[in-house]
Structures are given as structure tokens and as C-alpha cells.
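Peer 1: okay, predicted coordinates and the sequence, questions at the end:
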Amino acid sequence: MVKASVSVSSLFQDFLSLLFPEECRACGGELAIGEDVICSHCRIKLPYTNFHLMPKDNVLHKVFWGRVPVQLAVSYLMFQEKSRVQRLLHQLKYRGREEVGEVLGRWYGAQLQQQEAFTDVDVVIPVPLYKAKRQQRGYNQVSAFGQEIASALQVSFEEYVLKKSRSSKTQTKKNRQQRWEAMRQLYSVAQKERIVGKHVLLIDDVVTTGATLEACSSALLAAGAKAVSIATIAYTL
């Protein structure tokens, strides 16, 4: 009787999918039955970086040379304007589509799990949002991505260890040192006992200048983290 119920439920879901097909978050086309969030065509066409194959020797890792001692630095996708990746990030960040981060985190987590360099990661921590921004959006757009990676690596996910004290302001009129000082003061560690002596994997959505990740990494290291590595959804050349 239970098997029959499951079968009927499954058939009903398939029927609903035919009547009201879900759209691919990357291209807007219809998802086929069995596809989840991103269609098979887009999954093949996404611009993967493969940074996880060389986590200590790639262009992202070099961004932090001489700035902060990052152990590993990887991004899943390359970001370009008017691309599938931009659409995915827009859906995730502004349209409430947290499932985008969940799926990308699941896929990337499966890849990181196979790399020996990531076996000593102890905890996954997302770059935080200022509390007013989080309340407005209702979620941190990188949390689902980070949770899936933590699950794949079989480590804890700590969403509230890092804290952002206020909203970021424009830094265009400041020199590099002034911008760094302003950014550094934005982030602090709220629960030091959760990161002392641990290898932290810091998660974010997109890397541009790397200033936010630099400030967060510095805060974590100053609070006693053994090492900090970085993993993001996308990287902008």
C-alpha cells in the first residue's frame, strides 16, 4: 500500500511538471523531468574554472599574495556579464532562489571532497551580511552553497561566527590603504572558540578585488584560526 501511494504521488508530480514546467535558472528554458534547477545543457556549458585541481597555484590564489596568507583559493565558475553565471547569481541574490546556491554547492562539494588538499578543513564559514541587509533579503545568499560544501566535506557549517558591523559605503575617494582600513573594521569574529586552531574554509559568492575576503580572512586569523582557505561560486577576471 505504501509503495502504491509513493507511485501515485510520483506520477502526480510528473503530471504537474508537464502542466507547469519549472524553468532553468541559468537560461530560462523549461526543465525536463529529472532535471533540477539547472538544465543539462546549461550544466555542460557553464564556464568551470577547475581551480580545485590546483588550489595553491591559480590566478585566484595569486590575488591574495602579499595581502593575507590564504592556504587554498578556489572558485567554481568564471563570471562574465550577460552570461549564464550572471543570471544564476542574480536569481540567487535578488530573486530568493536559494536552491541555486544549494545545487551549485552540492556539485562543487562533490569535487572538493575528492581533493586531498581539502581533507584537513575543519569548518565552513560564510562571508556575513550586515544584519539589516540580511533582514531585508531574508537570507545570506552564500549560506546554502556553504552548507552543501560543509556536508560534502563532513565538517560543521558556522553561519554566525563572522559578523559585519555595518553596511559598506563607497570607497572610491579613498586610497588603497584607507580602503583596507575601512574594510578591515567592518568584520569581526563573534565566537572565537569555534575557530581557534582550526582550518577555516571561507565562502562567498563572487570575487572581484578580493578586499572583502582579505578582511574576513585577516579577522579569522587574528582571532586564532590555524589557517584560512577560500571557496566562492564565481571569480571575475
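Peer 2: Received the coordinates, thanks.
Peer 1: for the rest of this, base every contact and every neighbour count on C-alpha atoms.
Peer 2: OK.
Peer 1: please go through this protein and pick out the longest helix.
Peer 2: When the chain is parsed with DSSP state H, its longest helix is helix 2-19.
Peer 1: flag every buried residue along that one.
Peer 2: residue 17 (16 or more other CA atoms under 10 Å).
Peer 1: list the buried ones in the helix or strand following that helix?
Peer 2: Helices and strands here follow DSSP states H and E; after helix 2-19, the next one along the chain is helix 40-45. Buried residues in helix 40-45, counted by 16+ other CA under 10 Å: residue 42.
Peer 1: what is helix 40-45 packed up against?
Peer 2: Based on contacts counted as 3 or more CA pairs under 8 Å, 6 or more residues apart in numbering; DSSP states H and E, there is no element that helix 40-45 packs against.
Peer 1: strands along the protein, start to end?
Peer 2: In the chain, the strands defined using DSSP state E lie at 70-79, 123-126, 156-157, 162-164, 187-189, 199-207, 227-236.
Peer 1: need the winner for burial among those strands.
Peer 2: Highest mean neighbour count of the strands of the chain: strand 123-126, a mean of 25 (counted as mean count of other CA atoms under 10 Å).
Peer 1: which residues does that strand contact?
Peer 2: 142-143, 146-147, 149-150, 155-162, 195, 198-204 (CA atoms under 8 Å, 6 or more residues apart in numbering).
Peer 1: quick revisit: nearest to residue 115, out of the strands of the chain?
Peer 2: Nearest to residue 115, of all the strands of the chain, is strand 70-79, at 11.5 Å by CA to CA.
Peer 1: okay, angle between the closest one and strand 199-207 too, please.
Peer 2: Inter-element angle recorded for strand 70-79 and strand 199-207: 30 degrees (by axes from the mean of the first three to the mean of the last three CA atoms, to 10 degrees).
Peer 1: what's strand 70-79 in contact with?
Peer 2: By CA under 8 Å, 6+ apart, strand 70-79 touches 46-52, 55-56, 58, 60-61, 64, 85-86, 108, 117, 206, 217, 227-237.
Peer 1: by how many degrees do it and strand 227-236 diverge?
Peer 2: Using the same axes, to 10 degrees: strand 70-79 against strand 227-236 is 20 degrees.
Peer 1: relative to residue 228, how far out is residue 125?
Peer 2: Computed as CA to CA, to the nearest Å, the residue 125 to residue 228 distance reads 10 Å.
Peer 1: and the comparison structure, right after this:
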Amino acid sequence: MLRGALSDFIALAFPHTCLACLQPLARGETHLCTDCRAQLPYTDFHRLSPAANPLARLFWGRVPVEHVLSYLRFLRRGRVQHLLHQLKYKGQREVGSALGLMYGQELAEIGLGTDVQLIAPVPLHPRKLAKRGYNQSDSFAEGLAQSLELPWSPSTLQRTDYTASQTRMTRSQRWQNVADVFVVPNPTAVQGQHVLIVDDVLTTGATLEACAVKLLAAGAAKVNVATIAYAEH
């Protein structure tokens, strides 16, 4: 009884807030409030066949990717944009791990990811990593790995060049911008492996395609893709 009263006092004095709407969390809620969990724009693409998944079409004829999955739809000025802003620019790394945990649980429930052997986050350039202090894709990878009970490694891929922002680029320009900026420093770690590449946002797919090309060239048996969100370009 005393412990419950103390918890209520601490929550009132130092409220934990929802990472999406910034409202105080109720007892039993973690990271996201019940309302935001219900209202987030889920894609449910993991419940579609690859042929019916619109994101898979971004890679058709370009690189053999088995599944292309995104947890949420990116809507401007919506909850997802706020979540990603908190993750990338406000130091809220737990956003990535929380969403990774949630998405991993859904994937596990339908048997997706059971034959994946390694999760590889898209890397930042060391200069950007030093400036931000962390890679937002690592947090998402860590959450997914925990739910799916899989290993993940932030060093599977490395980024060798500091590239320009791709915000206003076409798909062709984005591909040219990233085609040769990734390397697999230890090819033996991926040879014969089924690798899940993860990132925060999928827009045109150029960055993820570049990573997939390098992994397959290094000997990976298969690649899948999973992101927190996708944004129509």
C-alpha cells in the first residue's frame, strides 16, 4: 500500500510523459500512452504477401530483397513525426528501442523473422555519430533483437563517406549519393547469413538498397528490410 502511494507521488511529482503526445503516462503505461498506441498509423504491411506489399515494389528489379517492412506511416505534424524528432534530435533513444520491442513482438507473433540470423542497422558516418552521440537505427535494432531473440551488430556495415542531405533529392540522385558509401568490414560475419537491415525511415529505398547490395556482395544469403516508418516521396 505504502509502495503504491509512493509510486503515485513520484509519478505526480516527476511524471513520465508519452513520447508521442507528451501527456503524463498512467500507471502501467510505458513509453507510449494507451491512446497513442491505439491511434498510431500502423501499416500492417507485415501481414501482406511480398507481392501485395507496396514497399517491396521500390526494390523490384534492383536488388533481391525478401521482405520490406515499415511499422508506421510517416505523416507530417503527426505523432510519428514527433516520435522520430524525439529519437533523432532530442536524445530520446528509448523511442527507437520501444518501437523495436513493439514491432518485434508483432513480427514474432506471425512467424516473421524466425529465419533471420543477424540484424544490421544502417550506420551513420563517424562525424555525424560523434555529433549526435548515438545512431537512432541502433536503438530500433536493439529493440527488435530483444523481441525476436536475435543478435544485432552496429558494426556489420560501415559508412565511409559523409554525404549530403537527401531530403530534396530524386531517387536517382539519392542512389548516386549513397551507392558507394557503405562497406562490410568483416565479410565472414555475414557469409551465408540471412540479414535484416534496419533504419528509421524508408523514403525511396536508395540507402537501404545500397546496404543490401553490399551485404549480398559480401556473401549474405538473403536480406530483409525493416524501418520504423515510411514516407511517401
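Peer 2: Thanks, I have the structure now. On a predicted model such as this, the values are computed, not experimentally measured, just so you know.
Peer 1: could you get me the TM-score between them?
Peer 2: Scored against TM-score structural alignment, normalised by the length of structure 2, the superposed chains reach a TM-score of 0.92; 230 aligned residues with a CA RMSD of 2.0 Å.
Peer 1: give me the range in structure 1 that stretch 179-186 of structure 2 lines up against.
Peer 2: Aligned by TM-score structural alignment, stretch 179-186 of structure 2 falls on residues 184-191 of structure 1.
Peer 1: between its first and last residues, how far does the matching stretch reach?
Peer 2: 18 Å.
Peer 1: what do residue 125 and residue 228 of structure 1 both touch?
Peer 2: Joint contacts of residue 125 of structure 1 and residue 228 (CA under 8 Å, 6+ apart) are 200-202.
Peer 1: any idea what residue 130 of structure 2 aligns with in structure 1?
Peer 2: Aligned partner of residue 130 of structure 2 by TM-score structural alignment: residue 135.
Peer 1: report how many residues lie close to that match.
Peer 2: By other CA atoms under 10 Å, 11 other residues sit near residue 135 of structure 1.
Peer 1: for it, what are its contacts?
Peer 2: Residue 135 of structure 1 neighbours (CA under 8 Å, 6+ apart): none.
Peer 1: ok and the longest helix seen in structure 2 relative to strand 194-202, angle-wise?
Peer 2: Using DSSP H to define each element, structure 2 has its longest helix at helix 94-109. Angle, helix 94-109 of structure 2 to strand 194-202, by the same axes, to 10 degrees: 130 degrees.
Peer 1: list of residues touching helix 94-109 of structure 2?
Peer 2: Under CA under 8 Å, 6+ apart, the answer for helix 94-109 of structure 2 is 19, 31, 46, 71, 83-84, 86-87, 113-114, 136-148, 228.
Peer 1: of these, keep whichever come out buried.
Peer 2: The buried subset of these - by 16+ other CA under 10 Å - is 19, 31, 46, 71, 83-84, 86-87, 113, 136-148, 228.
Peer 1: of those, which belong to helices?
Peer 2: Short answer: those in helices (DSSP H) are 83-84, 86-87, 136-148.
Peer 1: coming back round to it: so which of the strands of structure 1 comes closest to residue 30 of structure 1?
Peer 2: strand 70-79 (22.5 Å).
Peer 1: what about that closest one, how far off from structure 2?
Peer 2: Compared with structure 2 after fitting, strand 70-79 of structure 1 deviates on average by 0.5 Å (mean CA distance after the TM-score superposition for structure 1).
Peer 1: in structure 2, point out the residues matching that strand.
Peer 2: Using TM-score structural alignment, strand 70-79 of structure 1 lines up with residues 65-74 of structure 2.
Peer 1: first-to-last residue distance for that stretch?
Peer 2: Start-to-end, stretch 65-74 of structure 2 (CA to CA) is 22 Å.
Peer 1: tell me the counterpart of residue 120 of structure 1 in structure 2.
Peer 2: In structure 2, residue 120 of structure 1 lands on residue 115 (TM-score structural alignment).
Peer 1: so how far is residue 10 of structure 2 from that match?
Peer 2: 43 Å.
Peer 1: same deal with residue 83 of structure 2?
Peer 2: Distance of residue 83 of structure 2 to residue 10 of structure 2, computed by CA to CA: 25 Å.
Peer 1: cool, residue 89 of structure 2 as well?
Peer 2: Residue 89 of structure 2 is 27 Å from residue 10 of structure 2, by CA to CA.
Peer 1: how much space is there between residue 25 of structure 2 and residue 197 of structure 2?
Peer 2: In terms of CA to CA, residue 25 of structure 2 sits 32 Å off from residue 197 of structure 2.
Peer 1: and if you look at residue 20 of structure 2?
Peer 2: 25 Å.
Peer 1: could you do residue 138 of structure 2 as well?
Peer 2: 11 Å.
Peer 1: could you do residue 22 of structure 2 as well?
Peer 2: 30 Å.
Peer 1: over to residue 89 of structure 2?
Peer 2: Following CA to CA, the distance that separates residue 89 of structure 2 from residue 197 of structure 2 is 22 Å.
Peer 1: before we move on, what about residue 103 of structure 2?
Peer 2: For residue 103 of structure 2, the distance to residue 197 of structure 2 - CA to CA - is 14 Å.
Peer 1: same check on residue 212 of structure 2?
Peer 2: In terms of CA to CA, residue 212 of structure 2 sits 8 Å off from residue 197 of structure 2.
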